[in-house]
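Novice: with the input below, show me the fold.
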Amino acid sequence: MSSELYDLVGHGDLTVAPDVECFDGDVVQFVDGTRAHVDVLVLATGYRVSLPFLDPAVYDPAVGAMPLYQRVLTPERPGLFFVGFFQAVGSGIPLMELQAEWIGDLITGASVLPPEPVMRRWIDDDLAVLASRYGGSERHSMQVDFWRYRRALLEAGALRPHPSLRERLTRPLLGLR
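Specialist: Below you'll find the model as predicted:
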């Protein structure tokens, strides 16, 4: 959902309507009894995640919430990465960039994953937050709080392997952290 939606509604450029009860030609009747003549109707029903190119035995997104550590990987297959499987208010691009940077760090060894029980606890806690906030709504099964999720990704990316003595001595000289 675009963060501009609120401004468009506030300025009267968009009108929020109740649920549709029925159609009669170019007239829409809403559940509150109001009617409107329409030229175009945009039906926004959401979506269900489908990965038809991926064998469900490898990963099955049909479970709804996609229980992924940091919304990126499953502890059973730490080399299989998902980017962008979240819903945020505002632009998701900065979060996808953080996901991609973290994946790159994992692949190159600049960052490491925590032990499996820690990843599972993060997934359980994340799903619990969703359930408490949205009451188990399938529509919100991938919702993230932008700033909370950004912080979680940065913390995950900060988990570094124990550097060798050589790395500890040469990285500062090269201007690397």
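Novice: going by C-alpha atoms from here, please, whenever you check contacts or count neighbours.
Specialist: OK.
Novice: this structure: helices as residue ranges?
Specialist: 5-10, 93-108, 116-134, 146-157, 165-170 (DSSP state H).
Novice: of all those helices, which lies closest to Tyr69?
Specialist: Tyr69 sits nearest to helix 116-134 of all the helices of the chain, at 5.5 Å, using CA to CA.
Novice: starting at the chain centroid, how far to the closest one?
Specialist: Taking CA atoms, centre = their mean, to the nearest Å, one finds helix 116-134 lying 14 Å from the centre of the chain it belongs to.
Novice: need the residues that contact it.
Specialist: The contact list for helix 116-134 (CA atoms under 8 Å, 6 or more residues apart in numbering) reads 65, 67-70, 75, 136-137, 140-141, 143.
Novice: now do the buried residues in that helix.
Specialist: Neighbour-count burial for helix 116-134 flags 119-120, 122-123, 126-127, 130 (criterion: 16 or more other CA atoms under 10 Å).
Novice: could you give the angle of it to helix 146-157?
Specialist: With axes from the mean of the first three to the mean of the last three CA atoms, to 10 degrees defining the directions, helix 116-134 sits at 180 degrees from helix 146-157.
Novice: next, the second sequence, to be compared with the first:
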Amino acid sequence: MIGAGAAGLSAARHLLADGHEVIVFEAGSYVGGLWVYDNDNGLSVAYSSLHINSEPRSTSFEGFPFPDDTPLFPAHQHVRSYLESVADHFGIGARIRFRSRVSAVEPVNGEPGAGWIVRTEEGSEETFDVVVVASGHQGLPAHPPWATDFTGRYLHSNSYREPAPFAGHRVLVVGAGNSGLDIASDLVPFAAHTLSSARSPLLIMPRMILGLPAARVLAKINRRWLPWVVQRQAMRWISRVYHGRPEQWGFRTPATRTHPASSATYMAHVSYGRIDVRPGVERIDGHTVTFVDGTSAEVDTIIAATGYEVDLPFLSKKVSPIVEHQIKAYKRVVHPDWPGMYFIGFFNVSGGANISMMDVQSRLMTAALRGDAALPDSAGMHRDIAREERFLAEHFPGSARYGLELDPVRYRRQIGKVLGGAATGTADSNPK
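Specialist: Presented below is the predicted three-dimensional model:
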């Protein structure tokens, strides 16, 4: 197992429940992965004000809920504590080798099905029957092409922690995903001028809808029997009821599927004129930023909330299934060409269902290891992967951001077919 974040814990829990011997390699000193503030593994994206956008009941592993006193929208500290309790309860902690960064995973004798040699930067080398890659897809920041043209202070959002160091600065936040909205809102009380650049069309959802968490309401809309055009119109209607038309604030309404962004404060700051909304960046000359609409602004600092490249540096090109922001694995889990290699957590999904989707993936993985999953042969897996690529190209066109996107309802249905209707269910809730 590579990684002791949420994905690694999910996989380890299910593997232990099936009686497998599990060893987890973790580059840092802590359980929790990206939820550990200033994690010494260098992969944390947590900033001081970070809260998840969903309620605990939709963000927990099946059969192991958050504590009853957890806030409706947990902070990163709550998520880290929860993941630590998962590791303790299921006996995973004793199986984690901390400060063990995997440097290479190679097939034994270069042959499929012969096992895997795992090497670490610390000098260890061991052979395993199965390797589960759960190291996450937010390890390598994606920088915009004009980043080197800027002569002020530039950083990617993965390096952002708190707003105080930017007091008095004119700050441009590029990117309008959840992190971009959070960071722009964070900066308002400190920065001399906060600008927010949104290149792509987007929908911004409120955190609460009629007194209920937005993710809970949106889950009611995201039904398999409800046509996508109806779902899209419902989400547009909700966004407009709370925030008005995107165009009135300088955004564009999406014409295709999109991953809605959510913020409790961003639109309030925009409406009060505290955040200056701009379109995409056209070019930069020194401190002068020119946007695609021809306007320009002088800024001291740019924070690029522009996402990540999927990076698995310990896998050779021959083995790695990562191609242009997508993972060429069957159902995002099973390597089609190299038996005994599985991937957990390589997806994006709205509505706070990340952890529950990891449970679904872990269930597919363990069923495959038992021989209980109706898996196609390698050629069939590749055909299925090609179908998924066409689905993404049709429904999420024009943005690399959606290369890992999942439709949670559709995905559960697909996994249910592979498992004979068992996409849901619970691993043993008792500790090992």
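Novice: hmm, back to that, generate a markdown table for the helices of the first structure, with distance to Asp19 of the first structure as supplementary columns.
Specialist: Listed next are the helices of the first structure as a markdown table, based on distance: least, CA to CA, whole Å:
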| stretch | distance to Asp19 of the first structure |
| --- | --- |
| helix 5-10 | 17 |
| helix 93-108 | 31 |
| helix 116-134 | 20 |
| helix 146-157 | 28 |
| helix 165-170 | 61 |
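Novice: quick check, nearest of the contacts of helix 116-134 of the first structure to Gly92 of the first structure?
Specialist: For the contacts of helix 116-134 of the first structure, the closest approach to Gly92 of the first structure (CA to CA) belongs to Gln143, at 11.0 Å.
Novice: and that closest one, what's its match in the second structure?
Specialist: Under the alignment by TM-score structural alignment, Gln143 of the first structure pairs with Glu405 in the second structure.
Novice: okay, now that match: neighbour count?
Specialist: Glu405 of the second structure has 18 neighbouring residues, counting by other CA atoms under 10 Å.
Novice: do the one 4 residues further on as well
Specialist: Taking other CA under 10 Å as the neighbour definition, Val409 of the second structure ends up with a count of 12.
Novice: where does stretch 335-342 of the second structure end up in the first structure?
Specialist: Per TM-score structural alignment, the counterpart of stretch 335-342 of the second structure in the first structure is residues 74-81.
Novice: give me the contact list for the matching stretch.
Specialist: Residues outside stretch 74-81 of the first structure that contact it (CA under 8 Å, 6+ apart): 67-69, 72-73, 103, 116, 119-120.
Novice: quick revisit: so the match of Gln143 of the first structure makes contact with Gly345?
Specialist: No - using CA atoms under 8 Å, Glu405 of the second structure makes no contact with Gly345, being 11.3 Å away.
Novice: centre of the chain versus the match of stretch 335-342 of the second structure, how much separation?
Specialist: Computed by CA atoms, centre = their mean, the chain-centroid distance of stretch 74-81 of the first structure equals 17 Å.
Novice: buried stuff in it?
Specialist: Here stretch 74-81 of the first structure shows 74-75 as buried, counting by 16+ other CA under 10 Å.
Novice: what does stretch 103-120 of the first structure give?
Specialist: Those would be 103, 105-106, 110-113, 119-120, for stretch 103-120 of the first structure by 16+ other CA under 10 Å.
Novice: widest-spaced pair of those residues?
Specialist: Using CA to CA, the pair of these lying farthest apart is Ala110 and Arg120, separated by 22.0 Å.
Novice: out of everything not next to it in sequence, what's closest to the residue nearest to the spatial centre of the first structure?
Specialist: Residue closest to the average C-alpha location in the first structure (CA atoms, centre = their mean): Phe86, at 1.3 Å. Leaving out its chain neighbours, the residue that sits closest to Phe86 of the first structure by CA to CA, 6 or more residues apart in numbering is Met142, at 4.6 Å.
Novice: then Gln231 of the second structure?
Specialist: Ile221 (6.0 Å).
Novice: hmm, that neighbour is touching Arg236, no?
Specialist: No - if you go by CA under 8 Å, Ile221 of the second structure and Arg236 don't touch, sitting 11.8 Å apart.
Novice: for these two, indicate the residue with more neighbours.
Specialist: Just comparing Ile221 of the second structure and Arg236: by other CA under 10 Å the higher neighbour count belongs to Arg236, 21 against 18.
Novice: which residue in the first structure aligns with that one?
Specialist: Looks like Arg236 of the second structure stays unaligned there (TM-score structural alignment).
Novice: in terms of helices and strands, where is Arg236 of the second structure?
Specialist: Element membership for Arg236 of the second structure, per DSSP states H and E: helix 228-243.
Novice: other SSEs contacting that helix?
Specialist: strand 204-205, helix 214-221 (3 or more CA pairs under 8 Å, 6 or more residues apart in numbering; DSSP states H and E).
Novice: helix 214-221 and that helix, what's the angle between them?
Specialist: On the basis of the same axes, to 10 degrees, helix 228-243 of the second structure is oriented at 150 degrees to helix 214-221.
Novice: buried residues, helix 228-243 of the second structure. List them.
Specialist: 228, 231-232, 235-236, 238-239, 243.
Novice: my read is that Gln308 of the second structure contacts Pro141, right?
Specialist: Just to correct that, residue 308 of the second structure is Tyr rather than Gln. Yes - shown here, Tyr308 of the second structure and Pro141 form a contact pair, counting by CA under 8 Å, at 4.4 Å.
Novice: show me which of these two is the more surrounded one.
Specialist: Ranked by neighbour count (other CA under 10 Å), Tyr308 of the second structure and Pro141 place Pro141 first, with 21 against 18.
Novice: can you tell me how far the more buried one is from Val310 of the second structure?
Specialist: Distance, Pro141 of the second structure to Val310 of the second structure, using CA to CA, to the nearest Å: 9 Å.
Novice: OK, contacts around Leu154 of the first structure?
Specialist: Leu154 of the first structure is in contact with Leu98, counting by CA under 8 Å, 6+ apart.
Novice: now do the same for it: its match in the second structure.
Specialist: Leu154 of the first structure maps onto Gly416 in the second structure, by TM-score structural alignment.
Novice: how much space separates its match from Ala367 of the second structure?
Specialist: Gly416 of the second structure is 12 Å from Ala367 of the second structure, where distance means CA to CA.
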